[in-house]
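S.K.: Let's see this in three dimensions:
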Amino acid sequence: MVLMESVLSPKKRRTQEERSTETKKRLLEATIDCLNELGFNKTGTVEIARRAGVSRGALVHHFPSKHDLIVATAEYHWNRITEEVRNLAMTMHGGQLSLDAFIDGIWNKVFLIRGSSATIEMIIAARTDSKLRRELVPMLNRLYSNYDEIWSQFFHNSGVSPERIEMLFDLTIELLRGMTLQRVLKDEPEYYQKFLESWKTIIATCLIEEKKS
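M.R.: Prediction:
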């Protein structure tokens, strides 16, 4: 009887909103892939639509121009990595993750993922594209503001000043981004791991000294 009911019961159809959301996600993921593999200049809407498996008309319906698609991709990717950092911080706050492991997690789950190269492509393009820069700058500022909030939240009542906490996290992000860019020319994991280990020691020392003062 159960088998018969499952056969006869029609499969629930997705709503228009669900289909639209899925199409947008496929387009955004395809844009990330194109930016990673082709670079900003060679990334075009025709290739993005092909990789996403949708028509050019469907792409234009959701994103009228390449500019709109790039901006949406930046927001999509940066929102996703914000959640990654938040999850790592919550795990650390719960005592399941050390500060060293937290830094490793940011490196592996934010800067070594496929979207990191796409981010570099978008930021470099924004240097000479004032319209794109005007859109990306406030989004990037929000991203860093979220980072600072997450980081500070889990060092609350630690005895370390908020200013020192913010500075250490900002330095961590800048170091990791610089390493990501350098990997384009020097892709040697062991080389960057040495920097990470040294930076962990520096942070630990700074935190200890701050608590003593």
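S.K.: make it CA atoms for all contacts and neighbour counts henceforth
M.R.: Will do.
S.K.: count of residues packed around Met139?
M.R.: When neighbours are counted by other Cα atoms under 10 Å, Met139 registers 17.
S.K.: shouldn't Thr82 be in contact with Tyr144?
M.R.: No: in this structure, Thr82 is not within contact of Tyr144 by Cα atoms under 8 Å, at 9.0 Å.
S.K.: could you point out which element follows the one helix or strand Tyr76 maps to?
M.R.: Tyr76 belongs to helix 66-93 when assigned by DSSP states H and E. The element immediately downstream of helix 66-93 (helix or strand, assigned by DSSP H and E) is helix 99-106.
S.K.: how far off helix 66-93 does that following helix point, in degrees?
M.R.: Angle, helix 99-106 to helix 66-93, by axes from the mean of the first three to the mean of the last three Cα atoms, to 10 degrees: 160 degrees.
S.K.: Helix 99-106: which residues count as buried?
M.R.: Residues of helix 99-106 classed as buried by neighbour count (16 or more other Cα atoms under 10 Å): Leu99, Asp100, Phe102, Ile103, Asp104, Gly105, Ile106.
S.K.: Kindly indicate which of these lies nearest Glu22.
M.R.: Comparing those against Glu22 with Cα to Cα places Ile106 closest, at 27.4 Å.
S.K.: Distance of that closest one relative to Arg177?
M.R.: Distance check for Ile106 against Arg177: by Cα to Cα, to the nearest Å, it reads 11 Å.
S.K.: cool, and Glu135?
M.R.: If you go by Cα to Cα, the gap between Glu135 and Arg177 works out to 20 Å.
S.K.: Please enumerate the helices of this structure.
M.R.: For the chain, applying DSSP state H gives helices covering 2-8, 16-38, 45-52, 56-62, 66-93, 99-106, 115-128, 130-153, 162-182, 189-212.
S.K.: just checking, what packs against the last one?
M.R.: When you say that, I think you mean helix 189-212. helix 99-106, helix 162-182 (3 or more Cα pairs under 8 Å, 6 or more residues apart in numbering; DSSP states H and E).
S.K.: quick one, the shortest one and helix 189-212 angle?
M.R.: In other words, helix 99-106. 140 degrees.
S.K.: To compare with the earlier structure, here is another sequence to fold:
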Amino acid sequence: MSLSMRVFAVQLDMLHDAVGSRDEKLVQRISRYSAEAWSSEDDYWSDEIADGAPTSSAALRAVIDGGPFDEHYGHRYRWAYQNICEFLFADYGMSDEYFSGFRSGWLEDVGKGLEQLGITTAQLSNLVYLGSPALLPGSEGLQSGEWDNATCRAGLDQWHASTPEQRAALHPEVLGAVVNCVGWMAEVVALSDQLSEEYGVAAFFG
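M.R.: Below is the predicted model of the structure:
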């Protein structure tokens, strides 16, 4: 089974605050922005929608209104949350070079690689599974998580403290993925310092 991850530099407070905001203008703006993608998405899930799953539009409305949610379709609301992120931070997508079309178990391998270099603050499992608004139902499909700004700064310091020997001991593909992760940390730290705003990393995996 092939998996993939999309990663963004985001202002986490802004992203979180959109959930349950009841912001009608935001609903309308995202609806216009996502119309073409929603058409394809709803075609793909047409059988499930026929059985009662929310359309992309209805899922977005539920997430921004703070409910109601149908617990059976958590992945649809998580997809709507990703739509919000893609809209608000469309210009801040980050490289997923080592996280596009990967095998099951790859994230665990990269997580171990980070740990072997002493990068314990920025845990890959948190980026994939933790940090999304608790308001959203659980999802067995699309997952989401995040690293806040402090996590990225600490992880970057730990990377700089690692030695060339430690890095050389990793499998080249794992090291490449670790460098990809470190690039995310460096990018949000640089963006935060440049704009005097706190940015973190938001990721969507499935």
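S.K.: Got a TM-score for the two of them?
M.R.: Remark: TM-score between the superposed chains equals 0.28 [TM-score structural alignment, normalised by the length of structure 2]; 96 aligned residues with a Cα RMSD of 5.5 Å.
S.K.: which of the buried residues of helix 99-106 of structure 1 lies closest to Ile32 of structure 1?
M.R.: Of those, the one sitting nearest to Ile32 of structure 1 (Cα to Cα) turns out to be Ile106, at 19.2 Å.
S.K.: what residues are up against that closest one?
M.R.: Counting by Cα atoms under 8 Å, 6 or more residues apart in numbering, Ile106 of structure 1 touches Val85, Leu88.
S.K.: Just the buried residues of the helix or strand hosting Glu165 of structure 2, please?
M.R.: Secondary structure assigned from DSSP H and E places Glu165 of structure 2 in helix 164-168. By neighbour count on 16+ other Cα under 10 Å, the buried set for helix 164-168 of structure 2 is Arg167.
S.K.: what does stretch 128-142 of structure 1 give?
M.R.: Leu132, Arg133, Glu135, Leu136, Met139.
S.K.: What's the first helix or strand after the helix holding Glu165 of structure 2?
M.R.: Counting by DSSP H and E, what follows helix 164-168 of structure 2 is helix 172-195.
S.K.: which residues sit against the helix or strand just after that following helix?
M.R.: Helices and strands here follow DSSP H and E; after helix 172-195 of structure 2, the next one along the chain is strand 200-205. With contact meaning Cα under 8 Å, 6+ apart, strand 200-205 of structure 2 is reached by 3-12, 82, 127-128, 142-149, 152, 184-185, 188-189.
S.K.: let's see it at 7 Å
M.R.: With contact meaning Cα atoms under 7 Å, 6 or more residues apart in numbering, strand 200-205 of structure 2 is reached by 4-12, 127-128, 142-149, 188.
S.K.: what angle sits between it and helix 172-195?
M.R.: 140 degrees.
S.K.: Which pair of the buried residues of stretch 128-142 of structure 1 spans the longest distance?
M.R.: Maximum pairwise distance among the buried residues of stretch 128-142 of structure 1 (Cα to Cα): 11.0 Å, between Leu132 and Met139.
S.K.: Spatially central residue in structure 1, please.
M.R.: Ile81 (3.3 Å; Cα atoms, centre = their mean).
S.K.: sorry, back to before: what's the helix holding Tyr76 of structure 1 packed up against?
M.R.: Helices and strands touching helix 66-93 of structure 1, by 3 or more Cα pairs under 7 Å, 6 or more residues apart in numbering; DSSP states H and E, are helix 99-106, helix 130-153.
S.K.: would you turn those helices into a markdown table with distance to Glu5 of structure 1?
M.R.: Shown next, in a markdown table, are the helices and strands packed on helix 66-93 of structure 1 (distance: least, Cα to Cα, whole Å):
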| stretch | distance to Glu5 of structure 1 |
| --- | --- |
| helix 99-106 | 47 |
| helix 130-153 | 49 |
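S.K.: How about the contacts made by Asp162 of structure 1?
M.R.: For the record, residue 162 of structure 1 is Pro, not Asp. By Cα under 7 Å, 6+ apart, Pro162 of structure 1 lies in contact with Ser152.
S.K.: What separation is there between it and Thr31 of structure 1?
M.R.: Counting by Cα to Cα - Pro162 of structure 1 and Thr31 of structure 1 are separated by 38 Å.
S.K.: roughly how far is the helix holding Tyr76 of structure 1 from the heart of the chain?
M.R.: Remark: helix 66-93 of structure 1 is offset 4 Å from the chain centroid, using Cα atoms, centre = their mean, to the nearest Å.
S.K.: on that earlier part again, want to throw the buried residues of stretch 128-142 of structure 1 into TSV with distance to Lys194 of structure 1?
M.R.: Listed next are the buried residues of stretch 128-142 of structure 1 as TSV, based on distance: Cα to Cα, whole Å:
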residue	distance to Lys194 of structure 1
Leu132	35
Arg133	34
Glu135	36
Leu136	32
Met139	31
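S.K.: Quick check: of those residues, which lies closest to Ala89 of structure 1?
M.R.: Looking across those and measuring by Cα to Cα, the closest to Ala89 of structure 1 is Met139, at 21.2 Å.
S.K.: Tell me how many other residues crowd the nearest residue to that closest one once chain neighbours are set aside.
M.R.: For Met139 of structure 1, ignoring the flanking residues on the chain, the nearest one in space by Cα to Cα, 6 or more residues apart in numbering is Glu75 at 7.0 Å. Residues lying near Glu75 of structure 1 (other Cα under 10 Å) number 17.
S.K.: what ranges do the helices span in structure 2?
M.R.: Taking DSSP H, the helices of structure 2 run over residues 12-18, 24-44, 46-50, 56-65, 74-88, 106-116, 124-129, 149-161, 164-168, 172-195.
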